[in-house]
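J.: Pasted the sequence and its predicted model underneath.
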Amino acid sequence: MIKILMIEDDPEFSIFLGEYLSKYNMDITNFEDPYLGLSSNINSYDILILDLTLPGMDGLDVCKKISENFDIPIIISSARSDITDKVLGLQIGADYYLPKPYDPKEMYAVIQSLLRRKKKNINKSNFDECTTFNWDKSKQKIVFKKEELTLTQAEYEVLIILLENKNSIVSREQIVNATVSLSDSYSKSLDVIIGRLRVKLKDDSKNTKYIHSIRGLGYKLTQ
């Protein structure tokens, strides 16, 4: 589950966006009061969506305080169209400025992009001899039980997204949106790739140990 902190004084908008993102295993906790948002456990969240027009404190001041004290990607979501706000917001620590109104699909894409960038910076190489799976994205290499897997591009892309979200349910839409080789979450091609991966992992589809199908939701990798 991706945990999103939102500081937004329009509760209807936060509910609307939250309902959309919940389809992709994302959960929004919104604070209409910026002071409450600042006093929340910010380190427990994966990303921040921040409005600029807030009661009692300007969103740019909130952005500055959070960027100076926490390592969390910040998306400014604002109807303020002044280019000065956009430039200043990016200068003081925001990672992206998304002007309102926008399609929630665009917000989802921005979140995915920022989280992938963060993972690349933190886990570019993830090798530990004691674990079942190890991977190095810089070399596009996945090792299973100390042996490197021979994978097609599509197999690699699907398996890496499952590994990066291990023990969490990943929806079909999330997998497709995070890959280059797939384009339709309703296509049987994803099921074929999952089947091929299970064969390479010697994972019995009737008694799975690694890649689990979660009916109506997606897939989950455990190890």
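T.: Thanks, I have it. Numbering: from 1, shown residues only.
J.: Only C-alpha atoms from now on, for both contacts and neighbour counts.
T.: Noted.
J.: Would you state the strands of this structure in chain order?
T.: 2-7, 26-31, 47-50, 74-78, 96-99, 125-126, 133-136, 141-144, 147-148, 170-171, 211-214, 218-221 (DSSP state E).
J.: packing partners for the first one?
T.: Using 3 or more C-alpha pairs under 8 Å, 6 or more residues apart in numbering; DSSP states H and E as the contact criterion, the secondary-structure elements in contact with strand 2-7 are strand 26-31, helix 34-39, strand 47-50.
J.: Next, format the ones you listed as JSON lines and append mean neighbour count and distance to Lys3.
T.: Listed next are the helices and strands packed on strand 2-7 as JSON lines, based on neighbours: other C-alpha atoms under 10 Å; distance: least, C-alpha to C-alpha, whole Å:
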{"stretch": "strand 26-31", "mean neighbour count": "19", "distance to Lys3": "5"}
{"stretch": "helix 34-39", "mean neighbour count": "16", "distance to Lys3": "14"}
{"stretch": "strand 47-50", "mean neighbour count": "25", "distance to Lys3": "7"}
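J.: Now render those as a markdown table, adding distance to Asn134.
T.: Formatted as a markdown table, these follow (distance: least, C-alpha to C-alpha, whole Å):
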| stretch | distance to Asn134 |
| --- | --- |
| strand 26-31 | 26 |
| helix 34-39 | 36 |
| strand 47-50 | 26 |
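J.: this is the other structure I want to compare:
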Amino acid sequence: MAEPNPEGGPAIDEALVDRRVLVIEDDPTVLEVVCRYLRAAGFIVDAERDGIAGLRQADRVPPDLVVADRMLPGIDGVEVCRRIRAQRPVPVIMLTALGSTEDRIEGLEAGADDYIAKPFSPRELVLRVQSVLRRSLPDFAPEAPFDLGAFHLETADRVVTKHGEELSLSVREFELLAFLLKHPHQVFSREQLLKAVWKWDFGDLSTVTVHVRRLREKIEDDPTEPQHLTTVWGVGYRFAA
């Protein structure tokens, strides 16, 4: 249940209180504001100002979510994201320069679950953090497990296996694959997937394109010749077992 935020920011979600967020940002003003808003929303916040220190902090005290700037001293945010995601499936939100599509795509390809462009509203960032974290929580009334071809979906545990082997998926990748598994043989445009999976009414469609590409690398025997997650040219994507 959500409670009013005494700081006037987004409502406090009791299910997310005391979740740990690691913020890696070299701009001291941005860092201070972001941390203040996140703490007001009930999060435990760790803060670092360069990529190397951020990675060390993530090793010392594993966070539930990471917010990392794209441009960081030492090691940039993309490499930080790659290294963190290689260790554990922690959600990552990347902060990127306004209008820099290539930066956003590179961050998504590195494993980021979401991105937000600078300059941004701290309130919007908190809402994005809450949204991504909610998706990482198990459902209180989960759907029954089901099978589709070689794939087995455990909604409660947020696990998908193929031929009995668990797939290593980010939060967004799991949500995308789970949605497609539940709607086999249906064609979805990128706009429809953005709304159904990301809950965005509008946004950069390359977000969907990048996640489809990453998902193919994990579920297809040959990602260059996909047999499950196929493209319907001029329309969108379709999943078949």
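T.: Good, I have the coordinates. Because the structure is a prediction, the values reported are computed rather than measured.
J.: Quick one, which of the strands of structure 1 gets closest to Glu157 of structure 1.
T.: Of all the strands of structure 1, strand 141-144 sits nearest to Glu157 of structure 1, with 10.6 Å by C-alpha to C-alpha.
J.: which residue in structure 1 lines up with Val90 of structure 2?
T.: Val90 of structure 2 maps onto Ile72 in structure 1, with residues paired by TM-score structural alignment.
J.: Spatially nearest residue to its match (excluding sequence neighbours)?
T.: Ile47 (5.6 Å; C-alpha to C-alpha, 6 or more residues apart in numbering).
J.: what do we get in structure 2 for that neighbour?
T.: Checking TM-score structural alignment: Ile47 of structure 1 goes with Leu65.
J.: check contacts around its match.
T.: Residues near Leu65 of structure 2 by C-alpha atoms under 8 Å, 6 or more residues apart in numbering: 20-22, 90-93, 129, 133.
J.: can you tell which of the helices and strands packed on strand 2-7 of structure 1 is closest to Asn177 of structure 1?
T.: That would be strand 26-31 among the helices and strands packed on strand 2-7 of structure 1, by C-alpha to C-alpha, at 14.4 Å.
J.: and the angle for the closest one with strand 2-7?
T.: 20 degrees (axes from the mean of the first three to the mean of the last three C-alpha atoms, to 10 degrees).
J.: just checking, what packs against strand 26-31 of structure 1?
T.: Looks like strand 26-31 of structure 1 contacts strand 2-7, helix 11-21 (3+ C-alpha pairs under 8 Å, 6+ apart).
J.: which of the ones you listed sits most buried?
T.: strand 2-7 (a mean of 22; mean count of other C-alpha atoms under 10 Å).
J.: For it, what is the distance to the chain centroid?
T.: How far strand 2-7 of structure 1 lies from its chain's middle: 11 Å, per C-alpha atoms, centre = their mean, to the nearest Å.
J.: before we move on, the earlier item: JSON lines for the helices and strands packed on strand 26-31 of structure 1, including distance to Asn30 of structure 1?
T.: Shown next, in JSON lines, are those (distance: least, C-alpha to C-alpha, whole Å):
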{"stretch": "strand 2-7", "distance to Asn30 of structure 1": "4"}
{"stretch": "helix 11-21", "distance to Asn30 of structure 1": "7"}
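J.: which ones are touching the aligned residue in structure 2 for Cys63 of structure 1?
T.: Under the alignment (TM-score structural alignment), Cys63 of structure 1 maps onto Cys81 of structure 2. By C-alpha under 8 Å, 6+ apart, Cys81 of structure 2 lies in contact with 68, 92, 107, 110-112.
J.: Tell me the one of the residues you listed nearest Ile219 of structure 2?
T.: Checking those against Ile219 of structure 2 with C-alpha to C-alpha, the nearest one is Gly111 at 15.6 Å.
J.: Now for the aligned partner of the closest one in structure 1: which residues touch it?
T.: Counting by TM-score structural alignment, Gly111 of structure 2 lines up with Gly93 in structure 1. Gly93 of structure 1 makes contact with 63-64, 67-68, 74 under the criterion C-alpha under 8 Å, 6+ apart.
J.: at 6 Å what do you get?
T.: Ser67 (C-alpha atoms under 6 Å, 6 or more residues apart in numbering).
J.: Please report the distance of Leu38 of structure 2 from Thr29 of structure 2.
T.: 14 Å (C-alpha to C-alpha, to the nearest Å).
J.: same deal with Ala178 of structure 2?
T.: 39 Å.
J.: how about the helices and strands packed on strand 26-31 of structure 1, which one is nearest Arg196 of structure 1?
T.: Per C-alpha to C-alpha, nearest to Arg196 of structure 1 of these: strand 2-7, 27.5 Å.
J.: In TSV: the strands of structure 1, plus distance to Leu38 of structure 1.
T.: Shown next, in TSV, are the strands of structure 1 (distance: least, C-alpha to C-alpha, whole Å):
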stretch	distance to Leu38 of structure 1
strand 2-7	9
strand 26-31	9
strand 47-50	11
strand 74-78	13
strand 96-99	19
strand 125-126	32
strand 133-136	36
strand 141-144	39
strand 147-148	45
strand 170-171	30
strand 211-214	36
strand 218-221	33
